[in-house]
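Novice: got a structure for you, letters missing:
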């Protein structure tokens, strides 16, 4: 078994302190010194989702490592074309409910979460750092055939191994790595972001690597869909099933904005959107997850004259499969929200959301590639809460609302 997936000469390359590599062997993360011998490590902190280790090589070089674990990943299965057609036909036969108040439809509360079974957790990613090196190892997915490593925005390695070593780094320096897996068609499967800080020079005081991004209170998650245009003009695709065929000069309202990082007041902010799902995991109260589901009104115009306002029901959004512990929270969002004037089409997606107290957030599932989808996480590792982008997914055309474009895989992972 190869211990190291690759080595890259990085900034300040030299033959200084000894580097280490890390690899998974039958589900166990093992650390090796440059001579290939396994390094004996000591656990300094452990939860079901994260194990922190430290060691010292014979030459005095310090090592810190983190191994991440999680329950089995079984994301929602994308619908077949037959299922897509059946869902469209069902909406046409029994159009979904809607409101005519002109207001958003909102639901908020706390959903009971099942306890996580620690025995279900298995390691899936590991990292180890010294003063001048960073090593990573990951568990291969069935679909992955190649990988790429990016450091601070610059690609530095690609290959088929599931381990990687970066040597010659500057001591006491922050680096942001991204490890992306690809399938046989060259399509990205998942990208994991890994912020690390190399250890200081020997003799300096060190801050423990873990918990690097430990969340002191809770983690928030936001999934929104929106239309960037102010108006969407009618065409054959948008009139089908809308009751607007052969009625010229008609349009629907959009949200008239671009990507928008959530403000502090989210989910009760004034940002416009088609739909919004907010989840919050309180790590000290792992028996329930707070949520807010919201659908905005849609306006129908003829020219510049407003004809009618309708709001699709928030009942098209469900949050299920909740499980929580003091370091992991998982939920599934099922979303089928129509344009209330157009029963044939719907904004559709289904994703599993996995939040870890160590700062990792994953989103895995599928969507119809319409309209724009934006996904954000709220972290607290600086003494203040802040939102960061997890994913921004484009609009491939409003005809995709009917399922004409099929489904698109959503597989995103961010750590801060």
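Specialist: Sure thing, it's come through. All figures in this text were calculated on a predicted structure; none of them were measured in a lab.

Novice: CA only for contacts and neighbour counts going forward, please
Specialist: Will do.

Novice: And the lengthiest strand in the chain, what does it pack against?
Specialist: For the chain, the strand reaching the highest residue count under DSSP state E is reported as strand 342-356. Contact analysis of strand 342-356 by 3 or more CA pairs under 8 Å, 6 or more residues apart in numbering; DSSP states H and E lists helix 81-93, strand 328-339, strand 360-367 as its packing neighbours.

Novice: Just send the ones you listed back as TSV, with mean neighbour count and distance to residue 282 too.
Specialist: Shown next, in TSV, are the helices and strands packed on strand 342-356 (neighbours: other CA atoms under 10 Å; distance: least, CA to CA, whole Å):
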stretch	mean neighbour count	distance to residue 282
helix 81-93	14	36
strand 328-339	23	9
strand 360-367	23	14
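
Novice: Structure two is appended below for comparative analysis:
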């Protein structure tokens, strides 16, 4: 059985785009190598359990030239059996800790603030983030040569099938959590996405990992192990109500003349002044990792809420701001080129309570945000499926560039989800710069 897919390789440092035909024969990915690819398509064989011995896809040992032995994100430079240069990156993380969402969270009494609260900012330094790194385990890995790219990722077991996409086009289904693609062009960026089905306590879900990789030049090795080094990496999580108005009768004695004010928007990239932009959201949590740590503040944290407005017959009935007391930053840890923090979020509508008891449910999520200096942000956890949730990663490089990339966009399902009637939704997404 034979299928053919044609991909156009661009963004090649000024070089004209080249069309390459990738052919799948009996489930094995092969490729017609472009004429300018003068070396055999020998890639790196990746396994998350490997630590000291690396081999190429022909089974030959890789000659190690440099190894930074980083605790959180290890980078190894070497040469495959054909003599072509290779770069291997192994990304680790500590075990997940408890932090599941609760349908009826016990909240601190809501403070109905009448004026806009200031963005709350806090920070953690190196000593606050230290932990026992012996518990870390490999969660993903990638490798490149001038003509190949390889990936490895955690799967529940070897029988689970993952789908692999190249530059947005599906190319193959693979089992075992590893993949290698030949026929690429040297010094060229490629986007590889892997989706894997998961079975969780909340039912069926999916992991989605997106890697932006650049193949190596034909001759020589990178000057530094971390070629795409970032100065800082940030992640922002927002919840918002897409419509301009939503029904508020459930919080007002069944009277359908009441409505809540929404945010009147869709998914939207944060502006340049985030997290200090004008709130167009229900809630916002934000974390920034300073990799070079010039001022001792390794992890800077911020949170804020938008204004809650209740209308009666289209006239403003009540305005206030909810409390951020139950929007918590937990489990802050850092080792080498790795950092993490948990966003533990429970926030209710201050106009939907009686005697400080919330009866309208809570906007609830709990996620671990993992940062890797090479340019990967991974978010793992779960949420109640209301309202809309979005996650964005910002990468600021030593070259002075800055870019926001979307990590996930999760739609609003039903406000009944806030009281636990929909079940939680698993979040398992990663995005690379």
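Specialist: On my side now, so go ahead. It should be emphasised that the depicted structure is a prediction, and the values quoted were computed from it without experimental measurement.

Novice: Next, format the helices and strands packed on strand 342-356 of structure 1 as CSV and append distance to residue 252 of structure 1.
Specialist: CSV is the format used below for those (distance: least, CA to CA, whole Å):
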stretch, distance to residue 252 of structure 1
helix 81-93, 19
strand 328-339, 9
strand 360-367, 22
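
Novice: between those, which gets nearest to residue 310 of structure 1?
Specialist: Residue 310 of structure 1 lies closest to strand 328-339 among those, at 8.6 Å (CA to CA).

Novice: how many degrees apart are the closest one and helix 81-93 in direction?
Specialist: Using axes from the mean of the first three to the mean of the last three CA atoms, to 10 degrees, the inter-axis angle of strand 328-339 of structure 1 relative to helix 81-93 is 50 degrees.

Novice: circling back: so what's the gap between the longest strand of structure 1 and the chain middle?
Specialist: 14 Å (CA atoms, centre = their mean, to the nearest Å).

Novice: what angle sits between that strand and strand 328-339?
Specialist: Strand 342-356 of structure 1 runs at 170 degrees relative to strand 328-339, counting by the same axes, to 10 degrees.

Novice: neighbours of residue 230 of structure 2, just the number please.
Specialist: Neighbour count for residue 230 of structure 2, taken as other CA atoms under 10 Å: 24.

Novice: Just to confirm, what residue in structure 1 is aligned with it?
Specialist: In structure 1, residue 230 of structure 2 lines up with residue 215, judged by TM-score structural alignment.

Novice: counterpart of residue 199 of structure 1 in structure 2?
Specialist: Match for residue 199 of structure 1 (TM-score structural alignment): residue 216.

Novice: I figured its match hits residue 190, correct?
Specialist: No - between residue 216 of structure 2 and residue 190 there is no contact under CA atoms under 8 Å: 11.6 Å.

Novice: between these two, which one's more packed in?
Specialist: residue 216 (24 against 21).

Novice: Who are the contact partners of that one?
Specialist: With contact taken as CA atoms under 8 Å, 6 or more residues apart in numbering, residue 216 of structure 2 is in contact with 85, 86, 87, 144, 145, 146, 147, 186, 187, 188, 222.

Novice: could you redo the last one with a cut-off of 10 Å?
Specialist: Taking CA atoms under 10 Å, 6 or more residues apart in numbering, we find residue 216 of structure 2 in contact with 84-87, 144-149, 185-189, 222.

Novice: count of residues packed around the aligned partner of residue 419 of structure 2 in structure 1?
Specialist: Residue 419 of structure 2 maps onto residue 402 in structure 1, with residues paired by TM-score structural alignment. Neighbourhood size, residue 402 of structure 1 [other CA under 10 Å]: 27.

Novice: Equivalent analysis for residue 59 of structure 1, please.
Specialist: Residues lying near residue 59 of structure 1 (other CA under 10 Å) number 8.

Novice: Confirm for me that it is in contact with residue 16.
Specialist: No - counting by CA atoms under 10 Å, residue 59 of structure 1 sits too far from residue 16 to count as a contact (11.3 Å).

Novice: The nearest residue to residue 27 of structure 1 once chain neighbours are set aside: what secondary structure?
Specialist: Excluding its sequence neighbours, the residue lying closest to residue 27 of structure 1 (CA to CA, 6 or more residues apart in numbering) is residue 123, at 6.4 Å. Reduced to three states with DSSP: H, G, I helix; E, B strand; the rest coil, the structure at residue 123 of structure 1 is strand.

Novice: quick one: the aligned partner of residue 123 of structure 1 in structure 2 and residue 57 of structure 2, what's the gap?
Specialist: Matched to structure 2 by TM-score structural alignment, residue 123 of structure 1 sits across from residue 138. The spacing between residue 138 of structure 2 and residue 57 of structure 2, counted by CA to CA, to the nearest Å, is 20 Å.

Novice: Show me which of these two is the more surrounded one.
Specialist: More neighbours surround residue 138 than the other of residue 138 of structure 2 and residue 57, with 21 against 16 (other CA under 10 Å).

Novice: Quick one: residues contacting the more buried one.
Specialist: Contacts for residue 138 of structure 2 (CA under 10 Å, 6+ apart) come out as 47-51, 72-74, 90-94, 152-154.

Novice: If you go by neighbour count, which of those residues are buried?
Specialist: 47-48, 72-74, 90-94, 152-154 (16 or more other CA atoms under 10 Å).

Novice: Help me confirm that residue 114 of structure 2 comes into contact with residue 319.
Specialist: Yes - look at residue 114 of structure 2 against residue 319 with CA under 10 Å: they come within range, at 7.0 Å.

Novice: by contact count, what packs against the helix or strand hosting residue 280 of structure 1?
Specialist: Assigning secondary structure by DSSP states H and E places residue 280 of structure 1 in strand 275-282. Applying 3 or more CA pairs under 10 Å, 6 or more residues apart in numbering; DSSP states H and E, one finds that strand 275-282 of structure 1 contacts strand 105-112, strand 218-226, strand 288-295, strand 317-324, strand 328-339, strand 342-356, strand 372-380.

Novice: Redo these as a markdown table? Include distance to residue 145 of structure 1.
Specialist: Converted to a markdown table, these look like this (distance: least, CA to CA, whole Å):
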| stretch | distance to residue 145 of structure 1 |
| --- | --- |
| strand 105-112 | 39 |
| strand 218-226 | 29 |
| strand 288-295 | 36 |
| strand 317-324 | 30 |
| strand 328-339 | 27 |
| strand 342-356 | 23 |
| strand 372-380 | 27 |
